[in-house]
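Trainee: The amino acid sequence is not available; the structure is as follows:
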């Protein structure tokens, strides 16, 4: 009888040791496992910085853009002058760089030289702007903050139509722009705001394009 009790107690003691060793091994493994866990990287998107004209000029240009779309098609978008071209970042980085870049830019003037046409979808028909020092410097300062390097010299412009047209159709659209607004080729306006936009250039419908943040420029 005593032998049975001893055996039972001994087995119970061994069981406690086994359970203790099991918990100890689990606790030892937890830090190791935690070190192996890697947090997912923040999702990146394509962003651009746009210069926005005054409300009055925006309304005038929108009317012209609508007239062109009614005949030549294409998606609707806000009148703007691209300051920083498409660059891939996560949203936190994009917002931070946008705020820093805007602080170095003051309100500035822009003047249209002519209605012109380009060679691809996003530069189908546009208002070519005079590349004055202040226009070019506004872009250069923001591009520097974003670390954006363009493969070609900055060509300031305000797009009127996004579309894939033939050269003949582009010429007709160019002529219609002057018909719809005779003095548009000599328009001068103030750039008073910059905006950060999400602009996936693969999405030609522009349905995924979205304004993320806007900044009112100071005068001094």
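Mentor: All right, it came through fine. This is a predicted model, so every value here is computed, not measured.
Trainee: Could you use CA atoms for every contact and neighbour count after this?
Mentor: Fine.
Trainee: Let me see the ranges of the strands in the chain.
Mentor: For the chain, the strands defined by DSSP state E cover 44-53, 81-90, 108-117, 125-129, 157-161, 188-198, 210-216.
Trainee: So which of the ones you listed is the most surrounded?
Mentor: Mean neighbours per residue, mean count of other Cα atoms under 10 Å, is largest over the strands of the chain for strand 157-161, with a mean of 27.
Trainee: relative to strand 44-53, how tilted is it?
Mentor: Here strand 157-161 runs at an angle of 100 degrees relative to strand 44-53 (axes from the mean of the first three to the mean of the last three Cα atoms, to 10 degrees).
Trainee: one step back: so can I have TSV of the strands of the chain showing distance to residue 170?
Mentor: Listed next are these as TSV, based on distance: least, Cα to Cα, whole Å:
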stretch	distance to residue 170
strand 44-53	24
strand 81-90	20
strand 108-117	7
strand 125-129	7
strand 157-161	10
strand 188-198	24
strand 210-216	27
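Trainee: Of those, which is nearest residue 139?
Mentor: Taking Cα to Cα, strand 81-90 is the member of these nearest to residue 139, at 4.7 Å.
Trainee: Go ahead and confirm residue 159 touches residue 80.
Mentor: Yes - contact between residue 159 and residue 80 holds when scored by Cα atoms under 8 Å: they sit 7.2 Å apart.
Trainee: Roughly how far does the residue minimising distance to the centre of the chain sit from residue 83?
Mentor: Geometric centre of the chain, nearest residue: residue 47, 1.5 Å, by Cα atoms, centre = their mean. Applying Cα to Cα, to the nearest Å, the value for residue 47 to residue 83 is 11 Å.
Trainee: picking up where we left off before, in contact with the nearest residue to the residue nearest to the centre of the chain once chain neighbours are set aside: list those residues for me.
Mentor: Once flanking residues are discounted, residue 47 sits nearest to residue 198: 4.5 Å by Cα to Cα, 6 or more residues apart in numbering. With contact set as Cα atoms under 8 Å, 6 or more residues apart in numbering, residue 198 has these partners: 45-48, 208-212.
Trainee: Next one: residue 198 from residue 12, what distance?
Mentor: Taking Cα to Cα, one finds residue 198 at 66 Å from residue 12.
Trainee: got another, please set it beside the one above:
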């Protein structure tokens, strides 16, 4: 495990960050920044920072080219919440599953290729945004989800079809990300550090 992860994160103005902060404070659980992991620290290779950034830029460029419509290349990626559910791991205690959009999987696979990692078949990637980090019982998780829905923080959307947002979280059906983050995820979440940011539609910006 390299202790390095690739993330998509909502904009700083998104209500998701204060919501997660409030949730961790209320439940006395671990605080962390909202994010959707693209490639986890279980498989990102432990390369030098220069090589990591170079490969990340290569993967993003490949994704942009694959998603181009005519000469127009994407500059952002929109992620939608599919549902809120229980997970079976500490870092996926309660989570919002993301709609498995083709553009999201294309970005994930472009990054795997750039880092010389195999692309599993069938795919094993589970896109999600964790809401709580904790070791809780199934009953505790179910109660938290029920309380969030009762409070109106989580609202199920009626008539949502396949490939569409199925739930709102603090009024948001998802979030838009404009960059891929290289994050050192070694140690406690409060010690995690963004090492580099690669915009989805422009030149790289150092953290």
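Mentor: Sure, I can see it. Being a predicted model, the structure only gives us computed values, none of them experimental.
Trainee: what's near enough to touch the residue mapped onto the residue nearest to the centre of the first structure from the second structure?
Mentor: When the second structure is aligned by TM-score structural alignment, residue 47 of the first structure is paired with residue 4. Shown in contact with residue 4 of the second structure (Cα under 8 Å, 6+ apart): 40-41, 44-46, 182-186.
Trainee: got a list of what residue 93 of the first structure touches?
Mentor: Contacts of residue 93 of the first structure by Cα under 8 Å, 6+ apart: none found.
Trainee: The second structure: which residue goes with that one?
Mentor: Residue 93 of the first structure maps onto residue 51 in the second structure, by TM-score structural alignment.
Trainee: Look up how far residue 205 of the second structure lies from its match.
Mentor: Computed as Cα to Cα, the residue 51 of the second structure to residue 205 of the second structure distance reads 15 Å.
Trainee: And residue 139 of the second structure, by the same measure?
Mentor: Note on residue 139 of the second structure: its distance to residue 205 of the second structure, by Cα to Cα, is 44 Å.
Trainee: same deal with residue 103 of the second structure?
Mentor: 23 Å.
Trainee: Helices along the second structure, start to end?
Mentor: With helices called from DSSP state H, the second structure shows them at 16-27, 49-66, 102-114, 138-151.
Trainee: Now distance to residue 78 of the second structure too, for those, in TSV please.
Mentor: Conversion of the helices of the second structure to TSV gives the following (distance: least, Cα to Cα, whole Å):
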stretch	distance to residue 78 of the second structure
helix 16-27	15
helix 49-66	14
helix 102-114	8
helix 138-151	24
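Trainee: Out of these, the one nearest residue 126 of the second structure is which?
Mentor: Closest among the helices of the second structure, once you apply Cα to Cα, is helix 102-114, at 9.5 Å.
Trainee: what does the closest one correspond to over in the first structure?
Mentor: Mapped onto the first structure using TM-score structural alignment, helix 102-114 of the second structure covers residues 133-145.
Trainee: which position in the first structure aligns with residue 201 of the second structure?
Mentor: Checking TM-score structural alignment: residue 201 of the second structure goes with residue 218.
Trainee: before we move on, what about residue 27 of the second structure?
Mentor: When the first structure is aligned by TM-score structural alignment, residue 27 of the second structure is paired with residue 72.
Trainee: how many other residues sit next to its match?
Mentor: A count of neighbours around residue 72 of the first structure, defined by other Cα atoms under 10 Å, yields 17.
Trainee: Verify the contact between it and residue 172 for me.
Mentor: No - when contacts are counted by Cα under 8 Å, residue 72 of the first structure is not listed as touching residue 172 (9.4 Å).
Trainee: Spit out the contact partners of the equivalent of residue 62 of the first structure over in the second structure.
Mentor: With TM-score structural alignment as the criterion, residue 62 of the first structure lines up with residue 17 in the second structure. Contact partners of residue 17 of the second structure, counting by Cα under 8 Å, 6+ apart, are 33-34.
Trainee: if we go to 10 Å?
Mentor: Each residue near residue 17 of the second structure by Cα atoms under 10 Å, 6 or more residues apart in numbering is listed here: 9-11, 23, 32-35.
Trainee: hang on, the earlier thing: which neighbours do residue 47 and residue 83 of the first structure have in common?
Mentor: In the contact map built from Cα under 10 Å, 6+ apart, the residues linked to both residue 47 of the first structure and residue 83 are residue 196.
Trainee: Without its sequence neighbours, what residue ends up closest to the aligned partner of residue 192 of the first structure in the second structure?
Mentor: In the second structure, residue 192 of the first structure lines up with residue 178, judged by TM-score structural alignment. Using Cα to Cα, 6+ apart and skipping residues adjacent in sequence, the residue nearest residue 178 of the second structure is residue 76, 4.3 Å away.
Trainee: Quick check: that neighbour vs residue 195 of the second structure, distance?
Mentor: For residue 76 of the second structure, the distance to residue 195 of the second structure (Cα to Cα) stands at 20 Å.
Trainee: likewise residue 74 of the second structure?
Mentor: Counting by Cα to Cα, the gap from residue 74 of the second structure to residue 195 of the second structure is 23 Å.
Trainee: same deal with residue 147 of the second structure?
Mentor: Noted for residue 147 of the second structure: a distance of 36 Å to residue 195 of the second structure, by Cα to Cα.
Trainee: got it, and residue 52 of the second structure?
Mentor: According to Cα to Cα, residue 52 of the second structure and residue 195 of the second structure sit 10 Å apart.
Trainee: First-to-last residue distance for stretch 151-167 of the second structure?
Mentor: The first residue of stretch 151-167 of the second structure is 14 Å away from its last residue (Cα to Cα).
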